[in-house]
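Engineer: Mind folding the following:
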Amino acid sequence: MLRLAAAAIATFILATPVAAQIDPVTGDRSTPLRALGGEGNVDISNATMRNQDEIRVLRVVLEPGGTRAMHAHNDVAYHLFTPISGSMTLLLDEGETVEVLPWHPYFLEGGTIHGFRNDGARRVEIMEVFVR
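Structural biologist: Got it, this is the predicted structure:
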């Protein structure tokens, strides 16, 4: 539960322009995106915004019709993602789907098998926070 709270706090701090006397996020919207390769990854790219021992933050861009293949993050305790523009469909291991709306954070425990897709007509930008 403590790590879950840390993820929520990290999201707040990273989304707030004037954070309480902390170093600025290394990277911004000008950080170059890199396309994710691999089977099942279509029209998706990301950029690392912060990578520290306890936390990793990514900016992810999912183009219309784009998908992120089913996968898991076994090296983290918690995974938080928040669409910051547009909504997306979260895909869970047993065929369940959840619509995640802009600025509605969604938490997964590490090791949870998941994927996502953009069923909309506009690109979706997502902030992902991984707590180790």
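Engineer: Going by C-alpha atoms from here, please, whenever you check contacts or count neighbours.
Structural biologist: Fine.
Engineer: Please name the nearest non-neighbouring residue to A8.
Structural biologist: When the adjacent residues along the chain are set aside, A8 lies closest to L80, with 7.9 Å between them (CA to CA, 6 or more residues apart in numbering).
Engineer: Could you also give me the structure for this second sequence? I'd like to compare it with the first:
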Amino acid sequence: MATESSLERSRGWLDPSLSRRTFLKSTAAVAAAAAAGPLLRPRKAEAVTTGGLPADPIEQDENIVYSACLQCHGGCGIRAKVVDGVLVKIDGNPYHPNAAEVGHRLPYATPRADSIHT
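Structural biologist: Prediction:
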């Protein structure tokens, strides 16, 4: 009988008459231990790279497709950058008549590099 009483004592938290409060405390303790586990392990120091950044892959040679945005009644001009058949960026089209104030349109002779700053 001594083995049955020790078995009953060891099964204390699995007892069907376990109170809700005890169950929630046990669950909270297990969750806290699981969350704190990665924080307690020492980590190796990692160096932060600074200085010259690699070239932005979006700014390389690409195909530019001109279109219009139809999300509202304005019909603003857009230019889409396509690399290897995949759309990577959408910008406003500075050459489009709806992109500027009346009478202040960007001349068509403006280079692409200068049109970004408008």
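Engineer: Any idea what the TM-score comes out to?
Structural biologist: For these two chains in superposition, a TM-score of 0.28 is obtained (TM-score structural alignment, normalised by the length of the second structure); 56 aligned residues with a CA RMSD of 4.2 Å.
Engineer: quick check, the residue nearest to A8 of the first structure in a helix?
Structural biologist: No: L80 of the first structure: not assigned to a helix; according to DSSP: H, G, I helix; E, B strand; the rest coil it is strand.
Engineer: Hmm, it is touching V129, no?
Structural biologist: Yes: contact criterion CA atoms under 8 Å: L80 of the first structure and V129 qualify, at 5.0 Å.
Engineer: any common contacting residues for these two?
Structural biologist: A7 (CA atoms under 8 Å, 6 or more residues apart in numbering).
Engineer: and the residue nearest to A8 of the first structure, what does it touch?
Structural biologist: 7-8, 105-108, 128-130.
Engineer: And R59 of the first structure, by the same measure?
Structural biologist: Counting by CA under 8 Å, 6+ apart, the residues that R59 of the first structure touches are 46-49, 125-128.
Engineer: can you put those residues in TSV and add secondary structure?
Structural biologist: Listed next are the contacts of R59 of the first structure as TSV, based on three-state DSSP:
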residue	secondary structure
N46	strand
A47	strand
T48	strand
M49	strand
E125	strand
I126	strand
M127	strand
E128	strand
